[in-house]
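Q: here's a sequence, model it:
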Amino acid sequence: MAKPSIPQGTRDFSADTVRKRNYIFNTIRNVFELYGFEPLETPAMENLDTLMGKYGEEGDKLIFKILNNGISDPKNIDKSKAGFEKVLEGKSSSDLTERALKYDLTIPFARHVAMNHGRLTFPYRRYQIQPVWRADRPQKGRYREFTQCDADVVGSTALINEVELCNIYNEVFNRLGLWDYELKINSRKILTALATLCGGASKLTDITVAIDKLDKIGLDRVKEELKERELSEKQIAIIEKYLLINGSNEEKLAQITALIGHIETGKKGIEEIELIYQQSPNIKLHIDFTLARGLNYYTGIILEAKAPPEVKMGSIGGGGRYDDLTGLFDVPGIAGVGISFGVDRIYDVLEELQLFPEAVQSGTKAIFFNMGETESKFAFTIMQQLRAKNVSCEMYHEFAKVSKQFSYAEKKKIQYAVIIGSKEIEQKYCLVKDLSTGLQQVVLFDKLFTYFNK
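A: Predicted coordinates:
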């Protein structure tokens, strides 16, 4: 018999974990709605041609493809690799797979807008909280199934949208206690100008894919990769000068202006960053020209949120402007900008920094002890009255020793134990023990709700 297991890069979530995750979801959802975004959900799978070619060469490799139904009768498939390959022999790629699990929420959102643009009210502000899948190598903070929380605005080119999205990041991370997070900003227009300086816009993908690996492989390896992509020594020297820009935000803006400010696209990108920076005085914006975000659909401002420096973690959020994303689906001219939160990574950061509020971990507020058939029936009526007033409670499932019932309550981290015996029924009170302090009090039945909400 096979030992129970789950696919690598996926996880089961216990009650404590689900409650903590819901704390993050609810915090993000409340801020999204505070800024006027409305919810949307899209299917777990999309048609393969909806996804392929939208994420760059690295992203396309990580798309989970789904085998078509009816390739063969599963009962007749030899489970060996050789047997399975024989079943697939001679079949075209469309015979094998036409669908895939969604890689992110942005492309499915663009597909939704393209399909429904005649019925939507623009600017359309939507948020989405759903799982996505990537065929990545699992490691700390990187999973094959994880949840994204996105907010996007389509149908507007106004930079106030970018300013608001920066403020959403700031509000959410402050509410979660991540005061020392870092929000990086750059512009694909600046990267396009850099490509122009290096021989033409056709070099953009080669440059951004290499630059996007800078944190992982270092400058020397990036230069090697650029050389492998057939950039000249002179072009690589320009890119190195670009990557070595440093100092304060103001100093970086001066250096980038000197390098690519004479190119119209670069000038426009610099102006946009300056405007957002000036309109976000209370946000710790960090201008970072090494930020590339190697997804092909970005066209303007790009953002990336990083965890506080004491946590070894990659990006915990990112996004940017994509002014013609729906053009990929033959509906051109709909501008868009959006951000995403990496909930699974945010969870790991909050856990490591012990930032989850203690109240988040509690489920049942009170447990009613089972003191016998008559007593439990009476206690059940009291419990239902409390539930009607939104007090979460439960009753121990059978008559048992009080010590056993206390043990159950403590293991489930239930704060209050309520004991109602025959004497208590007669005198219309109950014994309530606060298991967090050990304090036990006599409480009248009609005062229980007030006691639990003191």
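Q: drop to CA atoms for contacts and neighbour counts, all remaining ones
A: Will do.
Q: what number of residues lie near S407?
A: 11 (other C-alpha atoms under 10 Å).
Q: so how far is K433 from it?
A: 13 Å (C-alpha to C-alpha, to the nearest Å).
Q: same question for L48.
A: 58 Å.
Q: ok, which stretches of the stretch 1-150 of the chain are strands?
A: Along the stretch 1-150 of the chain, counting by DSSP state E, counting those that start in this stretch, strands occupy 38-39, 45-47, 65-67, 97-101, 124-133, 145-154.
Q: how about TSV for the ones you listed, with mean neighbour count added?
A: Below are these laid out as TSV (neighbours: other C-alpha atoms under 10 Å):
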stretch	mean neighbour count
strand 38-39	15
strand 45-47	18
strand 65-67	17
strand 97-101	19
strand 124-133	20
strand 145-154	23
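Q: residues near V442, how many?
A: 14.
Q: equivalent analysis for S72, please.
A: For S72, the number of neighbouring residues by other C-alpha under 10 Å comes to 12.
Q: contacts for stretch 90-99, please.
A: Under the contact criterion C-alpha atoms under 8 Å, 6 or more residues apart in numbering, stretch 90-99 has outside partners 45-49, 65-68, 71, 88.
Q: between these, which sits nearest K189?
A: Nearest to K189 among those, counting by C-alpha to C-alpha, is D49 at 27.4 Å.
Q: for the comparison step, fold the sequence that follows:
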Amino acid sequence: MALLPSLVKGMRDYATLQVQRRNYMLSIIQSIYARYGFTPLETPALESRATLTGKYGQEGEQLMFNVLKSGNFLEGIETSATDYKKLKPLISDKGLRYDLTVPLMRYIATHQHQLCFPFRRYQIQPVWRADRPQKGRYREFLQCDADIIGSSALLCEAEILKLIYDVCTKLCIKYFCIKINHRGVLSTIVEPEKEKIFCAIVDKSEKIGCEKVISALQAAGFSSQTIASFSLLQKFKGSNAERLSQLQATIGHTDTGSKAVAALGNILTQAHALGLPDGACSIDPTLARGLAYYTGLVMELTVANASIGSLGGGGRYEHLGDTFGITGLVGVGFSFGIDRLYDLMEEQNLFPSITHYTTEVLLTNTEEKAEAQLLKLLNQLRLDGFKAEIYPQRVKMKKQLTYAHKKNIPFVVILGEEEYTMHHYTLKNMQTGIQNSYSWPELFAALGTALAVKS
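A: The predicted model follows:
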């Protein structure tokens, strides 16, 4: 029985036009990253469990794809074990990366003596999460990270905010807003040992709504005072200056709160000096970001009235290097989710008109005696920069022209018996149907002119 072709849930194929559109987005993002001094890096899809675990928090690690040990992974294991949490580390020693930040810190720990700090790197690679697939949420997706490692200066945060703005502006994204907060704001209303659980629950506000978040906080045993303080933060309104004043009045009496408020104010001041407009960024005192490793500023890119969630997020982290033996190594970064960004740009009709063809000219193949001349012509076309191919078999002209039509190839070169005898070539415009005869040099000039007009 033939196998029914099907995709794994949460995974996607990308047709030619989709790939071209993604490449358009990525070229813009890469150019802006480079403009800010970031250099590229790539790391393997697989990391050891020791590298990945203990960094993301309980919920994040539940979404990790674990990879079975090679060979007899059950050797020496009690197969009647039913506690999957205990069983997983026994039968799995590696996993697919959940994000690009933890692999970055592993890389830095390995190569710290060869790197120049502050280290600015960008990374554009897929990550995997065993999440429940739904609109805008995939199990495999492409992340575009930019991180500055080795500096605690708040200017780094300001630069990241301006970088996000520049990317969105260049891509013509409409109605976007960069939400920011400081983990210190939330630290002031929750017990230190429960902060990570608190942030993981609060991070679900957009997905499940505030009422269910409060119910989840109550179920997790948080005090009525913590929940009341969280509800109060939700009510803060007005400009960023007004929200900073409200935060100062509410939590400014604590050391952690006053530092968080001052940091938010300084970051915004520097970002505005870099050219970030006032309305591009908004303080959201309840923004948490669910990953456990954030310690300072947290950021999230959203779009008003969009049918998908956030387009990216990031923040400041200070202790990720500790587990790799590098104490005091701090970093701040942001990651665009390319798949969601693609969906939004499609929704907002923001993609420019992208040529649907990859081949510019097809050489038809009908005469055996003309084969050597055709191959010579094909080689020269490619050497001169034309995207060219030859129909591999000698079949009826109609079939070859149908092939060109289906592939949206704009021009066809015909070298039939008459052309071969007369030492000229027929160039057919597939869109207009007009065809003209040219000598070898005239053919190249005509193709160059016609394709320049089309582009």
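Q: which of the strands of the stretch 1-150 of structure 1 sits closest to P7 of structure 1?
A: strand 145-154 (9.7 Å).
Q: where do the strands sit along the stretch 301-450 of structure 2?
A: Ranges of strands within the stretch 301-450 of structure 2 are 312-317, 331-337, 361-363, 388-390, 411-414, 425-429, 435-438, based on DSSP E, counting those that start in this stretch.
Q: would you turn these into a markdown table with distance to L41 of structure 2?
A: A markdown table is the format used below for those (distance: least, C-alpha to C-alpha, whole Å):
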| stretch | distance to L41 of structure 2 |
| --- | --- |
| strand 312-317 | 18 |
| strand 331-337 | 14 |
| strand 361-363 | 36 |
| strand 388-390 | 33 |
| strand 411-414 | 40 |
| strand 425-429 | 44 |
| strand 435-438 | 49 |
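Q: those strands: which one's closest to G184 of structure 2?
A: Nearest of these (C-alpha to C-alpha): strand 312-317, 11.4 Å.
Q: was I right about Y317 of structure 2 contacting L291?
A: No - the pair Y317 of structure 2 / L291 is not scored as a contact, 10.2 Å apart, by C-alpha atoms under 8 Å.
Q: ok so, going back, looking at the contacts of stretch 90-99 of structure 1, which one is closest to E424 of structure 1?
A: When the contacts of stretch 90-99 of structure 1 are compared for distance to E424 of structure 1 (C-alpha to C-alpha), M45 wins out at 57.3 Å.
Q: which ones are touching the closest one?
A: 99-102.
Q: now swap in Q246 of structure 2 and tell me
A: F236.
Q: confirm it sits in a strand?
A: No - according to DSSP: H, G, I helix; E, B strand; the rest coil, Q246 of structure 2 belongs to no strand; its state is helix.
Q: from P309 of structure 1, how far out is the residue opposite it in structure 1 once aligned?
A: Matched across to structure 1, Q246 of structure 2 falls on Q255, judged by TM-score structural alignment. As judged by C-alpha to C-alpha, Q255 of structure 1 and P309 of structure 1 stand 26 Å apart.
Q: which part of structure 2 lines up with stretch 389-408 of structure 1?
A: Counting by TM-score structural alignment, stretch 389-408 of structure 1 corresponds to residues 384-403.
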